[in-house]
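Peer 1: could you look at this predicted model? Sequence included:
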Amino acid sequence: MSTSPVSKFGLVAYLLAAVVIVADQASKYWILAVYDLPSRFSVPIAGPFSLTMVWNKGVSFGLFRADQELTRWLLTAFAIAVSCVLAWWARQAPRASMAIGFGLVMGGALGNVIDRIRFGAVADFLDFQRLGFFPWVFNVADAAITVGVVFLLLDSLRKDPVT
């Protein structure tokens, strides 16, 4: 089995994943330790935007709630496995759009894994519920995963061959 060097787009994916992890964890540190949102629960900020503390035991945006310890660890293992597969694919990403998608999803998944390991749940706090059509509270990692999936979907629709 040969190991080829990581492509320039692979490096972009890894760097972007690291940036997402740092941004996610820094925002959670500020929300939890500095601003102390858990003691305030919900604070209106501007227009439809609030900071609302939610401990998410499910997957992104609170889907598939997982209250059992076994499920917590299964979700953690699954997110790590997905991140490893994406990291392997990202090594030879042929296009920037693919690398960006891989990096955002990896970073978001690993940011939430850190929370599951540390807290047993993911800290969510970005709340746009007052818009009336977006009922989820989320975090930087969730946003990165969502945008990353959009990049991967758009990349998959490209008609030009992978070089």
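Peer 2: Nice, I can see it.
Peer 1: C-alpha from now on. contacts and neighbour counts both.
Peer 2: Noted.
Peer 1: biggest helix in this protein by residues?
Peer 2: For the chain, the helix with the greatest residue count under DSSP state H is helix 96-119.
Peer 1: sec struct for the nearest residue to S42 once chain neighbours are set aside, please.
Peer 2: With sequence-adjacent residues excluded and distances taken as CA to CA, 6 or more residues apart in numbering, S42 is closest to T52, at 4.1 Å. Recorded secondary structure, T52: strand (DSSP: H, G, I helix; E, B strand; the rest coil).
Peer 1: alongside the first one, take a look at this:
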Amino acid sequence: MKLRSAISIIALVIVIDQALKFWIKTSFPYGHVMDMGGQRWAQFYFIENPGMAWGMELGGNWGKLILTLFRLAAVTFGSWYLVRIVKQGYSKGFIVCAALIYAGALGNLIDSMFYGMIFEESTYTHIAKAFPAGGGYGGFLHGKVVDMLYFPMIENAHFPDWLPILGGKEFTFFSPIFNIADASISVGVLTLLLFQKRFLHKREVEVNEDTAQPQISSEEAQQMI
């Protein structure tokens, strides 16, 4: 698989991810919920995440700064690693998964680095504008990640009473609110876990074929001498 194919995958994910985030951020107030195609189990639910994927946080401004710098370091390493595995001829499936993970990390990094500077603060009553005259809600590296995809396929359900700790408690499946970048990372990681043997086995076979040396018989060797 060529590097430009991997770059095309990354670019596609980034464009879709950022376009959806811009639309949500500039079209709805914070906390707005809207069904997708009239389906209750599939919704747009606008929230902003100051921390990691799936709503996890690393508290305070310093925690936010550290997290953004970590994302930046991860994307920098990912750039080098992606070029490396393409040059070394890894399997197409492995490269696609790596590209999806890289694209997701880059998509959320863009939010963390720049959204604080280019957007107003979103509130429950105010729809934010992009590139406001008075500046954004935060500085460089202090942006919040925009999340909006919510799929509450099972609501108001309860765990069985006999289940330890969780027994009888209410739950919603699927409860996390995420974005395209989060989904890209998850798809890449899960696919790698499910098919790692196939991807790595294919790579080992390719390496063995490339490094295999031709065998000659003893008679051919004597004739050569």
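Peer 2: Sure, I can see it. All values reported here derive from a predicted model rather than from experimental measurement.
Peer 1: what's the TM-score once they're superposed?
Peer 2: Here the TM-score for the pair of chains, by TM-score structural alignment, normalised by the length of structure 1, is 0.83; 153 aligned residues with a CA RMSD of 1.9 Å.
Peer 1: pretty sure V54 of structure 1 contacts L126?
Peer 2: No: when contacts are counted by CA atoms under 8 Å, V54 of structure 1 is not listed as touching L126 (9.3 Å).
Peer 1: who's in contact with the residue nearest the centre of structure 1?
Peer 2: Taking CA atoms, centre = their mean as the criterion, G108 is the residue nearest the geometric centre of structure 1, at 2.0 Å. Going by CA atoms under 8 Å, 6 or more residues apart in numbering, G108 of structure 1 touches 17, 20-21, 24, 140-145.
Peer 1: now check it against structure 2: what is it aligned to?
Peer 2: Residue correspondence, TM-score structural alignment: G108 of structure 1 in this structure matches G104 in structure 2.
Peer 1: cool, and A26 of structure 1?
Peer 2: Counting by TM-score structural alignment, A26 of structure 1 corresponds to A19 in structure 2.
Peer 1: what about its match, how many residues nearby?
Peer 2: Residues near A19 of structure 2, counting by other CA atoms under 10 Å, number 12.
Peer 1: check the one 4 residues further on too.
Peer 2: Using other CA under 10 Å, W23 of structure 2 is surrounded by 10 other residues.
Peer 1: quick one, the helix or strand containing it and helix 92-110 angle?
Peer 2: Element membership of W23 of structure 2, judged by DSSP states H and E, is helix 3-27. In terms of direction (axes from the mean of the first three to the mean of the last three CA atoms, to 10 degrees), helix 3-27 of structure 2 departs from helix 92-110 by 30 degrees.
Peer 1: go through helix 3-27 of structure 2 and flag the buried ones.
Peer 2: 6, 9-10, 13-14, 17-18, 20-21, 24-26 (16 or more other CA atoms under 10 Å).
Peer 1: could you redo those residues as JSON lines and give each row distance to K197 of structure 2?
Peer 2: JSON lines is the format used below for those (distance: CA to CA, whole Å):
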{"residue": "A6", "distance to K197 of structure 2": "21"}
{"residue": "I9", "distance to K197 of structure 2": "23"}
{"residue": "I10", "distance to K197 of structure 2": "24"}
{"residue": "V13", "distance to K197 of structure 2": "26"}
{"residue": "I14", "distance to K197 of structure 2": "29"}
{"residue": "D17", "distance to K197 of structure 2": "30"}
{"residue": "Q18", "distance to K197 of structure 2": "33"}
{"residue": "L20", "distance to K197 of structure 2": "35"}
{"residue": "K21", "distance to K197 of structure 2": "36"}
{"residue": "I24", "distance to K197 of structure 2": "39"}
{"residue": "K25", "distance to K197 of structure 2": "41"}
{"residue": "T26", "distance to K197 of structure 2": "44"}
